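Student: Provided below for reference: sequence and predicted model.
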Amino acid sequence: MAAGFLEHLGQGAIEVRSAGSIPGDRVNPAAVEAMKEVGIDISHATPKVLTTEAVQASDVVITMGCGDACPIFPGKRYLDWALDDPAGQGVDAVRAIRDEIEKRIRTLITEITGEQD
């Protein structure tokens, strides 16, 4: 969901990579549905494994509870967002997570670009 918001709201100004330390075999259907409700289609996304190379190539790394499984490199900006895990939850529960992610992404975009939306 975070990558979906960042791609949508960043309007191409920010390169987005999304990966997980232990990715599932598909994107959570409740997350797909919740994002569709706000006009963002993430159904095409495929879970990917987080690689050292991806972290090294990034300026900002957002983690969501991966702990020691996430590689750490000096000079990178890390944000650890403690959010409820949408896995196994229905769309009603995922909406609140989606809305919190959207707020955080909007703040991040403002910090990165210096522009208010």
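Tutor: Okay, I see it. Residues are numbered from 1 along each chain as shown.
Student: CA only for contacts and neighbour counts going forward, please
Tutor: OK.
Student: Please, where are all the strands along this structure?
Tutor: Secondary structure of the chain, counting by DSSP state E: strands at 60-63, 77-80.
Student: Mind checking those for the one nearest to I112?
Tutor: Across these, I112 has its closest neighbour in strand 60-63 (9.2 Å, CA to CA).
Student: And the closest one, what's buried?
Tutor: In terms of neighbour count (16 or more other CA atoms under 10 Å), strand 60-63 has its buried residues at 60-61, 63.
Student: next one: stretch 26-37
Tutor: Taking 16+ other CA under 10 Å as the basis for neighbour counts, the residues of stretch 26-37 that come out buried are 27-35.
Student: need these in TSV with distance to L6, can you?
Tutor: Rendered in TSV, the data for those read as follows (distance: CA to CA, whole Å):
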residue	distance to L6
V27	17
N28	18
P29	19
A30	19
A31	15
V32	15
E33	17
A34	16
M35	12
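Student: next, the one to line up against it:
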Amino acid sequence: MSNTYERAPLTLDQQVALTTAATRLATDFEGTFGTETIERFLHTSYDQFAGRAVVANFLPLLAERFARQRLTALAKVEGLSQDGRPTVLFLCVHNAGRSQMALGFFQHHAGNAAIAWSGGSEPGERVNAVAVAAMAERGIDISGEYPKPWTDEIVRAADVVVTMGCGDACPVFPGKRYEDWTLEDPAGQGLDAVRPIRDEIERRVHALLDQLGVTAQPA
């Protein structure tokens, strides 16, 4: 693998893991993006997480997942891939509570009929444990998610951008559909306080699915 984009120090294990990740991405995006683009997105994705308190062994996996999302978005933006499914981006400050619950509900109710992503203006270190618990009560597991930033290609690929408390930090692209959901921040709150926030998010997700013409999947 080229070292052109390696800015964060890598252990031997991480180098091997990134090489393996690049091979998987190259296979998945064969005919869409070349090796240079894939390596650039993989390594810049790695750098997004390397400076934050994330278990080092998980960094290559996080980088691969985020690079895959970014490459999928870029393919849509550049007209290289279009399956007709609506794409929604949920944004909040830390991408640890509200946007993660919205993502969980949207993916649960939309199934494969639509695509959803999430991001934060100041991504936290981990998803809010109380939000995870609140969603688990509804049978939805968001414990495997992780706070991440947004990038230009991800915002540009979204058909709808839903903002939740990120204010002026939220990205604005002319002509794109935006919705601002005013919701209390679950950070630092107990489960009893987070449940009403969770339920309001689900109500709004259902309304958004109706607007997009996506039939909610059976519970």
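Tutor: Received the coordinates, thanks. Quick caveat, the model's predicted, so the values are computed rather than measured.
Student: From the buried residues of stretch 26-37 of structure 1, which land in helices?
Tutor: 29-35 (DSSP state H).
Student: Now the two most distant members of the residues you listed.
Tutor: P29 and M35 (9.9 Å).
Student: Going along the chain, name the helices of structure 1.
Tutor: The residue ranges that make up the helices of structure 1, judged by DSSP H, are 2-10, 29-37, 52-56, 91-113.
Student: can you list contacts of the shortest one?
Tutor: Helix 52-56 of structure 1 has contacts (CA atoms under 8 Å, 6 or more residues apart in numbering) with 17, 61, 71-73.
Student: most surrounded residue in the residues you listed?
Tutor: Across these, the neighbour count under other CA atoms under 10 Å reaches its highest value at V61, namely 20 neighbours.
Student: Map Q211 of structure 2 onto structure 1.
Tutor: Structural correspondence for Q211 of structure 2 with respect to structure 1 (TM-score structural alignment): E111.
Student: Give me the number of neighbouring residues for its match.
Tutor: Using other CA under 10 Å as the criterion, E111 of structure 1 is surrounded by 11 other residues.
Student: With R68 of structure 2 instead?
Tutor: Once other CA under 10 Å is used to define contacts, R68 of structure 2 is seen to have 22 neighbours.
Student: That one: what's it in contact with?
Tutor: Residues near R68 of structure 2 by CA under 8 Å, 6+ apart: L25.
Student: which residue lines up with it in structure 1?
Tutor: Using TM-score structural alignment, R68 of structure 2 has no partner in structure 1.
Student: Next, the angle from the helix or strand containing R68 of structure 2 to strand 115-120.
Tutor: Taking DSSP states H and E as the definition, R68 of structure 2 sits inside helix 59-77. An angle of 120 degrees separates the directions of helix 59-77 of structure 2 and strand 115-120 when computed by axes from the mean of the first three to the mean of the last three CA atoms, to 10 degrees.
Student: Number of residues surrounding L79 of structure 1?
Tutor: L79 of structure 1 has 12 neighbours, counted by other CA under 10 Å.
Student: Distance of it relative to P23 of structure 1?
Tutor: Taking CA to CA, to the nearest Å as the measure, L79 of structure 1 falls 19 Å from P23 of structure 1.
Student: distance between the helix holding R68 of structure 2 and the chain's centre?
Tutor: If you compare the mean C-alpha spot of helix 59-77 of structure 2 with that of the full chain, they lie 9 Å apart, counting by CA atoms, centre = their mean, to the nearest Å.
Student: What is the subsequent helix or strand relative to it?
Tutor: On the C-terminal side of helix 59-77 of structure 2, the closest following helix or strand by DSSP H and E is strand 87-92.
Student: still on that earlier bit, would you list the ones in helices among the buried residues of stretch 26-37 of structure 1 in JSON lines and tack on distance to A87 of structure 1?
Tutor: Conversion of these to JSON lines gives the following (distance: CA to CA, whole Å):
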{"residue": "P29", "distance to A87 of structure 1": "9"}
{"residue": "A30", "distance to A87 of structure 1": "8"}
{"residue": "A31", "distance to A87 of structure 1": "9"}
{"residue": "V32", "distance to A87 of structure 1": "12"}
{"residue": "E33", "distance to A87 of structure 1": "13"}
{"residue": "A34", "distance to A87 of structure 1": "13"}
{"residue": "M35", "distance to A87 of structure 1": "15"}
